[in-house]
Structure formats: structure tokens, C-alpha cells
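# Got a sequence here, can you build the structure:
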Amino acid sequence: MGMMKRFDERADLMGRMMRTVGAADGMPADVTLGNTLRSAAQRCLGCEKPEACSHWLDDHQDGAARAPDYCPNADLFAEWSARAQG
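So this is what the prediction gives:
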């Protein structure tokens, strides 16, 4: 797979995961957000389970409480999801 296609695939998976677990609504609006998102994208890019992630997302289209344990950003997304819930 070409590098640009891989970037696009992983960006799509990360965005879907953030929306599915409610993390997108809880991102902190502070100066660290850019760096935190870059780090999260790097972890996603290095993940060895994109197919499992895609299948998991397909199975949880109505939302989920938490990202699967193999997600390298599960803890970060859980933190942001908790922020969104108040």
C-alpha cells in the first residue's frame, strides 16, 4: 500500500473511532490539542490492526462506550469521551 493511501486510511479510521466512542465531542480546546492529535495520528499509523479496527467500527456504527483494547489511542479517546459526557 502506498504511503498516502495508508495515511488516508488511518485518518479515516481514527476519525470514525473518535466519533463512534464520543471522543470527538470532548477534545480539549487548548494549545496542546495539535500536538496531542499528531501523537494520536502517529500511534494510529503504527497500529498493526487496521482491518480489525475497520470491522469493529462496522459492528459499532450506533456507537460504543470505549474503543477496543488493541486501539493504541483507547485511553486518550476514553478521556475525551468522559469530558464530553460532563
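# Please make it C-alpha for all contacts and neighbour counts, starting now.
Will do.
# Just give the nearest non-adjacent residue to the most centrally placed residue in the chain, would you?
In the chain, the C-alpha nearest the mean C-alpha coordinate belongs to Met14, at 3.6 Å (Cα atoms, centre = their mean). Distances taken as Cα to Cα, 6 or more residues apart in numbering put Cys44 closest to Met14, at 6.9 Å, once the chain neighbours are dropped.
# The structure of the following sequence is requested for comparison with the preceding one:
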Amino acid sequence: MGFFNRSEKHGDLVGAMMDRTGALDDERILRLSDSVLRTAWFRCQGCRQADACAEFLETGDADAPTPDYCQNKALMDSLAR
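Next comes the predicted model:
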């Protein structure tokens, strides 16, 4: 997988995980600084569980906690409804 494809895939995963928390539906996302969002993206880039994450996002219960393997678990849990 090329750099740009990988970057796009992980960017989509971060966005989908934030959407799952409900943060994209209201002003919570607006309260995050650019550096927090950038750091979340970089953390996701380093994750080797992208396939498991994509499967979780597709099939997981909307109320299920963020998986322990998620590099952004603390952020996602803080954004959870």
C-alpha cells in the first residue's frame, strides 16, 4: 500500500471512530485543537490494527467501548457521548 493510500485509509478510520463517538455531530469536535487532531492522525498512522479497526467500525455495536488496541482510545473515550 502506498503512502497516500495508507494515509487516506488511516484518516478515514480516525474520522469514522470520531463519528462513532458522536463527536462529529456536535461542537465537541470544534473544541479540539489542530494539534490534537494531527496527533490522533499520526497515532493512527502507526497502528498495525487497521484491518481490525475497520472491521470493528463496520460490525461493532455502536455502544461498544473503543477497542484497547486503538492508539487513540483515550481521546475517543473522552469524546464518547
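# before we move on, the earlier item: element containing the residue nearest to Met14 of structure 1?
For Cys44 of structure 1, the enclosing helix or strand under DSSP states H and E is helix 33-46.
# Give me the mean distance between that helix and structure 2.
Its matched residues in structure 2 lie on average 0.4 Å from helix 33-46 of structure 1 after superposition (mean Cα distance after the TM-score superposition for structure 1).
# so where in structure 2 does the helix or strand following that helix end up aligned?
Downstream of helix 33-46 of structure 1, the next assigned helix or strand under DSSP H and E is helix 50-59. Matched against structure 2 by TM-score structural alignment, helix 50-59 of structure 1 falls on residues 50-59.
# Please enumerate residues in contact with the matching stretch?
Stretch 50-59 of structure 2 has contacts (Cα atoms under 8 Å, 6 or more residues apart in numbering) with His10, Leu13, Ala16, Met17, Arg20, Cys70.
# buried sites along the strand or helix carrying Glu79 of structure 1?
Using DSSP H and E, Glu79 of structure 1 falls within helix 74-85. For helix 74-85 of structure 1, a neighbour-count test (16 or more other Cα atoms under 10 Å) marks Ala74, Leu76, Phe77, Ala78, Trp80, Ser81, Ala82 as buried.
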